[in-house]
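Visitor: coordinates only, no sequence provided:
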């Protein structure tokens, strides 16, 4: 019987995330930005820590609307530093505000979604890993994207963070070949079209 990727563990929230979200191609510009921000907050922590706080983050950051967050200043930073429901890290909070402004510039220039998907020629990359030990922490491509994001004004977007983001948002399919989600996610691979979204639930 096929088994899930080992990192999913047994916690229901993590299993559900693995089965329905991780690796599904995401084409929405705002949703891509939200995930990159959350991956930045994960730095130095585990993803399940962020996942359990995700709804708190969404409430605190007003639905992760970059156009709203781009207008924030010290008052909002202070509010967030007092919010026990999120990761209270001044550097990451301030970076989120700057990243919202960077998103606005990229979005106005042609779309944050297109900016990211062009790195994979608008079609998810497909890997065939047999074990978790084979899966890299970062790649030359994630390093390149990281450098370009930093040039565009983003922070907390190193190569490892970017690769985790690529895996989560389906720019690359890193489900193990023995995982039932591998073929399902592979079947979602197609040339990107504006507004295309993957199904909400896995196999």
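Guide: Received it, and whenever you're ready, just let me know what you need. These numbers were taken from a predicted model, which means no experiment stands behind them. Numbers count the residues shown, from 1 in each chain.
Visitor: only C-alpha atoms from now on, for both contacts and neighbour counts.
Guide: Fine.
Visitor: contacting residues around residue 115?
Guide: Going by C-alpha atoms under 8 Å, 6 or more residues apart in numbering, residue 115 touches residue 106.
Visitor: SS state for it?
Guide: helix (DSSP: H, G, I helix; E, B strand; the rest coil).
Visitor: I'd say residue 166 and residue 172 touch.
Guide: Yes - using C-alpha atoms under 8 Å, residue 166 makes contact with residue 172 at a distance of 5.9 Å.
Visitor: looking at these two, which one has more neighbours?
Guide: For residue 166 versus residue 172, neighbours defined as other C-alpha atoms under 10 Å are more numerous around residue 166 (29 against 24).
Visitor: just checking, the more buried one is part of a helix?
Guide: Yes - using three-state DSSP, the assignment for residue 166 is a helix.
Visitor: second one coming, line it up with the first:
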């Protein structure tokens, strides 16, 4: 299989690339999971986050935002002691805070997916990159979404984090044109919500 070169570093990265990265996500539970993972990546490599994903899921109630929104400071103190996860206190607190903000958006828009995909009018942005050097770290959509999320109280959602999030959930197809996944994903242009 021909892949984006960044995915060749480990079997875990290959599986993530082949089966998840750039695939359209409209399920709110999965959208929250990917948001948490991208927040956790800030300042770290993606391989670190991916290697800790199962432990993060265990620590964060399988990314159940309704349960996470109820976490207390005592729970944060316990999480900080967990060597299997990323123990950055501010990030851990942000996950809890963002779960509350996430649910507020659900109440306003009916779903987080409906809120998020409105920024591209439900369209998937397909790029035609031929090398990793061409792939940007952010774009105008990431800047707009980041600004709006921050206005709504979210933390650790800068435009670089949000662009990575958009790539992960398929809002942006940044697979290289030489990658087998590119040809498969480029067929889908619109999301039904």
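Guide: Noted; the coordinates are in hand. If you're wondering where the values come from, they're calculated on a predicted model, not measured in any experiment.
Visitor: got a TM-score for the two of them?
Guide: With the length set by TM-score structural alignment, normalised by the length of structure 2, the two chains reach a TM-score of 0.96; 192 aligned residues with a C-alpha RMSD of 1.0 Å.
Visitor: centre of the chain to the helix or strand harbouring residue 79 of structure 1, how far?
Guide: Per DSSP states H and E, residue 79 of structure 1 falls inside helix 74-81. The chain centroid and the centroid of helix 74-81 of structure 1 are separated by 24 Å under C-alpha atoms, centre = their mean, to the nearest Å.
Visitor: what's the mean distance for it versus structure 2?
Guide: For helix 74-81 of structure 1, the mean deviation from structure 2 after alignment is 0.6 Å (mean C-alpha distance after the TM-score superposition for structure 1).
Visitor: now do that helix: which elements does it pack against?
Guide: If you count contacts as 3 or more C-alpha pairs under 8 Å, 6 or more residues apart in numbering; DSSP states H and E, helix 74-81 of structure 1 packs onto helix 90-109.
Visitor: now the helix it packs on: how far from the chain's centre is it?
Guide: Counting by C-alpha atoms, centre = their mean, helix 90-109 of structure 1 comes out at 15 Å from the chain centroid.
Visitor: give me the angle between it and helix 74-81.
Guide: 120 degrees (axes from the mean of the first three to the mean of the last three C-alpha atoms, to 10 degrees).
Visitor: quick one: contacts of helix 90-109 of structure 1?
Guide: Residues contacting helix 90-109 of structure 1 (C-alpha under 8 Å, 6+ apart): 29, 33, 37, 40-41, 66-67, 69-73, 77, 80-81, 112-113, 115, 152-156.
Visitor: try 6 Å this time
Guide: 66, 69-70, 112, 153-155 (C-alpha atoms under 6 Å, 6 or more residues apart in numbering).
Visitor: inside helices: which ones of the residues you listed?
Guide: Using DSSP state H, the subset of the contacts of helix 90-109 of structure 1 located in helices is 66, 69, 112.
Visitor: can you put those in a markdown table and add neighbour count?
Guide: Compiled in a markdown table, these are given as follows (neighbours: other C-alpha atoms under 10 Å):
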| residue | neighbour count |
| --- | --- |
| 66 | 22 |
| 69 | 19 |
| 112 | 21 |
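Visitor: in structure 1, which spans are strands?
Guide: With strands called from DSSP state E, structure 1 shows them at 125-126, 172-173.
Visitor: so which of those strands comes closest to residue 13 of structure 1?
Guide: Evaluated with C-alpha to C-alpha, the strands of structure 1 place strand 172-173 nearest to residue 13 of structure 1, the distance being 20.6 Å.
Visitor: and residue 133 of structure 2, how far from residue 83 of structure 2?
Guide: Taking C-alpha to C-alpha, to the nearest Å as the measure, residue 133 of structure 2 falls 35 Å from residue 83 of structure 2.
Visitor: with residue 190 of structure 2 instead?
Guide: Distance of residue 190 of structure 2 to residue 83 of structure 2, computed by C-alpha to C-alpha: 41 Å.
Visitor: more crowded one of the two?
Guide: Shown here are residue 190 of structure 2 and residue 83; by other C-alpha under 10 Å, residue 190 has more neighbours (15 against 9).
Visitor: so who does the more buried one touch?
Guide: Per C-alpha under 6 Å, 6+ apart, neighbours of residue 190 of structure 2: 122-124.
Visitor: rewinding a little: so the helix holding residue 79 of structure 1 corresponds to what in structure 2?
Guide: With TM-score structural alignment applied, helix 74-81 of structure 1 matches the range 73-80 in structure 2.
Visitor: list the buried residues of that stretch.
Guide: Across stretch 73-80 of structure 2, burial judged by 16 or more other C-alpha atoms under 10 Å covers 76, 79-80.
Visitor: do the same with stretch 91-109 of structure 2
Guide: 91-103, 105-106.
Visitor: out of those residues, which is nearest to residue 55 of structure 2?
Guide: Using C-alpha to C-alpha, the buried residues of stretch 91-109 of structure 2 come closest to residue 55 of structure 2 at residue 92, 13.4 Å.
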